[in-house]
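Engineer: For reference, the sequence and a predicted model appear below.
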Amino acid sequence: MTDETAVQPLLEPREGIPPVIAEAADLAAAVSAFAGGSGPVAVDAERASGYRYSGRAYLVQLRRSGSGSALIDPIACPDLSQLDAALSGAEVVLHAATQDLPCLAEIGFRPRRLFDTELAGRLLGYERVGLGTMVEVVLGFGLVKGHSAADWSTRPLPEDWLRYAALDVEVLIELRDALHAELTETGKLDWAMEEFAAILTAPTAPPRTDPWRRTSGIHRVRALRGLAVVRELWTIRDALARETDLAPGRVLPDSAIVQAALDLPRTTKGLTEIAPFTGRSARRHLREWLAAITRGRTMPESELPQPLGPGDGPPPANRWADRDPAAAKRLAAARAVVAALADEHRMPTENLLQPDAVRRLTWEPPADLDEDAISDRLRALGAREWQIGLAAHPMSRALQRLETKGEI
């Protein structure tokens, strides 16, 4: 780790803060400049999470050797397909790629090759993998991270925000190069390349079933009518948030939905006795909130939401010992194997092998517990080949030992 006294503050981009590109002609010039550059392209995107309903990008930052840095306003320039085409053969460097890839895809930018500096840090065993920490530990630069949670939909963007945004890609290529060398030295480069490719080819997650059930604090609501009220309030809040492009929590916090489901107020006065409903945004829609609560209170029993049944996966692991003691022993043995391998290779257990794959494998194991059968099952569960190569043999041996002892 870099000595703290040797850390050099990174306060200004090397070529200064680039002007924000908001015109087609300027975007075309940037496309030409980046097409003429060389090597990997550092990319970052700023969203307005917590402020806006959408997860769209409100600023895109890029840097490449020979091209310098660029800041693009994707609201004014919503189509980056020409930039995407110009960089189709380049490796794109992102930090925590899964966070930015969806919003980049919305504006036509889809990397074909990827280097994720956060994931590289995890595979290399770094305890803290935030960008600022990684830049400091690996490169010795102090990167101030003060505006990550800002409302990037603000226009015009303040100069200090733009400075922060430009600095996010200022040394990202240097960080990539240092991590690439370390991955090579530790024999983990092929593992990382397989992980990066998997990110790019991962299917889009399907829409959540009953997303209202994820309301924070819903576990407090036991009655079916209360659940109906949660559903009705969540649905109207989601529609209002989408219409106004505000984060749902800014329209009405989850705590208000849950409390209304517990209290079941019948009048506007009763509704406003629940503190969050007195906020400026919530008060604008008191009539809609009360109508939603009334629908939940009075709907026919046949329309009430039912408690969740068992999902398509195994039950929570803390119930295994009671429901299936043999499965609980398999899970403990498999987890011990993964923990030992993760310790040996200096990485988090969840990166060595996905916890869901371990649970599903041990809840419904193949009939034969030999290495080939375990490998096939892990592959079907989405494990990477490098993970299978490390885990299948010792996991097979561990499970076979339990079987030999008659414990499963």
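Structural biologist: Good, I have the coordinates. What you are looking at is a predicted structure, and each value in this text was computed from that prediction instead of being measured.

Engineer: rest of the way, CA atoms for contacts and neighbours
Structural biologist: Noted.

Engineer: can you pull out the helices in the stretch 251-400 of the chain?
Structural biologist: Under the criterion DSSP state H, counting those that start in this stretch, the stretch 251-400 of the chain carries helices at the ranges 254-263, 268-272, 280-283, 286-298, 320-323, 325-344, 349-352, 355-363, 371-380, 385-404.

Engineer: in the host helix or strand of residue 28, what counts as buried?
Structural biologist: Under the criterion of DSSP states H and E, residue 28 resides in helix 24-35. Judged by neighbour count (16 or more other Cα atoms under 10 Å), helix 24-35 contains these buried residues: 27, 30, 31, 33, 34, 35.

Engineer: Quick one: residues contacting the residue lying closest to residue 320 once chain neighbours are set aside.
Structural biologist: Using Cα to Cα, 6 or more residues apart in numbering and skipping residues adjacent in sequence, the residue nearest residue 320 is residue 328, 5.2 Å away. With contact set as Cα atoms under 8 Å, 6 or more residues apart in numbering, residue 328 has these partners: 317, 320, 321, 363.

Engineer: Hmm, the last one is touching residue 323, no?
Structural biologist: No - with contact defined as Cα atoms under 8 Å, residue 363 does not reach residue 323; the gap is 10.7 Å.

Engineer: second one coming, line it up with the first:
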Amino acid sequence: MTERHVIESRDEYLDAVKIIAAGSGPIAVDAERASGYRYSQRAYLIQLYRRGAGLFLFDPPAVGRFDELNEAIVPAEWVLHAASQDLPCLREVGLDPQRIFDTELAARLLGMPRVGLGTVVEELLGIHLAKEHSAADWSTRPLPDTWLEYAALDVELLVDVRDKLAALLDDGGKREIASQEFQATLARQSKVQRKDPWRRLSGLNTVRGARNLAVARELWMERDALAREIDTAPGRLVPDSSLVAAVKAEPRTRSALAALREFKGRASRSELPRWWAAIERGRTTDELPPVRASSTDALPPPRSWSERNPEADARLKAARQAITEISEELAIPVENLLTPEILRRVAWNPPESVTAESVSDALASLSARPWQIEATAQSIASAFVESHQTLSEAQKADS
């Protein structure tokens, strides 16, 4: 196994920038985080490979900002696998591409049944890529040699994979489709923080009553604050299941909370006063949360459409069938052909006059890409019209 060197100083980093700038062609980039171990989603290792320059492993906490590297390579195409996962942490340190090639997305658009990097590498290059360290704690220092080898292989082969996928996209007439999808990935903003993030608590649906929800909210917020403070994944402090168990058990004293078998986790006892204070705040607060989360923009679940809006239900079912047929014809997964959320929204609130043109406008307003609109608008419009006719005939027959 080749010994891999990690760049940890500014001087060595600046030397590397010069070498990388002198290389040629696309640049493979990857980042390793410590998801599940740390609160933050920062990069703890950044890997980069370019032909004519070689492989570079950077320690972001030690190096700091990467503005000089970004300036040197931003005109080039950056090759990433599942770019949407890495772009936020890369941008956090000053690495912000203008043009990308996403190998995972390309594999999806080509209809490959499995799109994990290891599988794609093996299918296209015939090389087995072990992925046993993908869920490791990359904030560990020093990083083990086996981990560094794994990280290096992630980018050393990526440009070769890119070339194979690009040729397949060209052969399949999908290069423009891929280009639009790559650009959309770049343009996509980070997820907006939810109004009530505590409602993401797993198992919250089993909690009854506004008062108990208030206790759950206070426990979640207290855990989140501690996790942020010490940069530890919240679930490693106290699991969601333990918070929910504490809410449902309704302990009357701190001792009763400590005795609760289901209340576990590495901070469940060491931070007991903190959790008990949160429970007491929840029990005494006048700011009770609504039992149901309010969202003026949310659509009802499709399973309820047949009763709440039969016409929308008929439109959605007909359009889904049409989209499935197009998906099979193009060998593109349904979710990449048109996201289910966009289809639901246009089915729930269709244009007043349904035509291919009006449906195209509706899809564009919901951020569908031009290729998606071209591929689906006519079929969706036809499905809407046919579903309306079928429903009307059924209603006449019933009357």
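Structural biologist: Perfect, thanks for sending it. Here the structure is a predicted model, which means the values were calculated and not measured.

Engineer: What does the TM-score come to for these two?
Structural biologist: After superposition, the two chains reach a TM-score (TM-score structural alignment, normalised by the length of the second structure) of 0.96; 393 aligned residues with a Cα RMSD of 1.3 Å.

Engineer: which one of the buried residues of helix 24-35 of the first structure sits closest to residue 64 of the first structure?
Structural biologist: Nearest to residue 64 of the first structure among those: residue 34, at 6.8 Å, using Cα to Cα.

Engineer: What is the corresponding segment of the first structure for stretch 91-108 of the second structure?
Structural biologist: With TM-score structural alignment applied, stretch 91-108 of the second structure matches the range 105-122 in the first structure.

Engineer: Enumerate the positions of that stretch that are buried.
Structural biologist: 105-111, 113-122.

Engineer: one step back: can you add neighbour count and distance to residue 81 of the first structure and give the contacts of residue 328 of the first structure back as JSON lines?
Structural biologist: Shown next, in JSON lines, are these (neighbours: other Cα atoms under 10 Å; distance: Cα to Cα, whole Å):
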{"residue": "317", "neighbour count": "14", "distance to residue 81 of the first structure": "45"}
{"residue": "320", "neighbour count": "17", "distance to residue 81 of the first structure": "50"}
{"residue": "321", "neighbour count": "12", "distance to residue 81 of the first structure": "53"}
{"residue": "363", "neighbour count": "21", "distance to residue 81 of the first structure": "45"}
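
Engineer: which non-adjacent residue is nearest the equivalent of residue 132 of the first structure over in the second structure?
Structural biologist: By TM-score structural alignment, residue 132 of the first structure lines up with residue 118 in the second structure. Leaving aside its sequence neighbours, residue 118 of the second structure sits nearest to residue 129 (Cα to Cα, 6+ apart; 5.0 Å).

Engineer: so the residue nearest the centre of the first structure is in which element?
Structural biologist: The centroid of the first structure falls nearest to residue 99 when counting by Cα atoms, centre = their mean (4.9 Å). In the assignment (DSSP H and E), residue 99 of the first structure maps to helix 97-106.

Engineer: Have a look at how far, on average, the helix or strand just after that helix is from the second structure.
Structural biologist: Counting by DSSP H and E, the element after helix 97-106 of the first structure in chain order, helix or strand, is strand 113-116. Compared with the second structure after fitting, strand 113-116 of the first structure deviates on average by 0.4 Å (mean Cα distance after the TM-score superposition for the first structure).

Engineer: Output the contacting helices and strands for strand 113-116 of the first structure.
Structural biologist: When contacts are defined as 3 or more Cα pairs under 8 Å, 6 or more residues apart in numbering; DSSP states H and E, strand 113-116 of the first structure packs onto strand 91-94, helix 189-201.

Engineer: Give the aligned equivalent of residue 145 of the second structure in the first structure.
Structural biologist: By TM-score structural alignment, residue 145 of the second structure lines up with residue 159.

Engineer: Mean deviation, the longest strand anywhere in the first structure versus the second structure?
Structural biologist: Longest strand of the first structure, by residue count under DSSP state E: strand 38-46. The superposed strand 38-46 of the first structure is, by mean Cα distance after the TM-score superposition for the first structure, a mean 0.4 Å from where its aligned residues fall in the second structure.

Engineer: What's the residue nearest to residue 320 of the first structure aligned with over in the second structure?
Structural biologist: Checking TM-score structural alignment: residue 328 of the first structure goes with residue 313.

Engineer: Neighbours of the corresponding residue of the second structure for residue 192 of the first structure, how many?
Structural biologist: Counting by TM-score structural alignment, residue 192 of the first structure lines up with residue 178 in the second structure. Number of residues near residue 178 of the second structure (other Cα atoms under 10 Å) recorded here: 24.

Engineer: Also residue 23 of the first structure?
Structural biologist: Residue 23 of the first structure has 12 nearby residues by other Cα under 10 Å.

Engineer: so who does the aligned partner of it in the second structure touch?
Structural biologist: In the second structure, the residue matched to residue 23 of the first structure (TM-score structural alignment) is residue 9. Residues near residue 9 of the second structure by Cα under 8 Å, 6+ apart: 62, 63.

Engineer: If we ignore the residues flanking it in sequence, what's nearest the equivalent of residue 364 of the first structure over in the second structure?
Structural biologist: Using TM-score structural alignment as the criterion, residue 364 of the first structure maps onto residue 349 of the second structure. Sequence neighbours aside, residue 312 is the residue nearest to residue 349 of the second structure in space, at 7.8 Å (criterion: Cα to Cα, 6+ apart).
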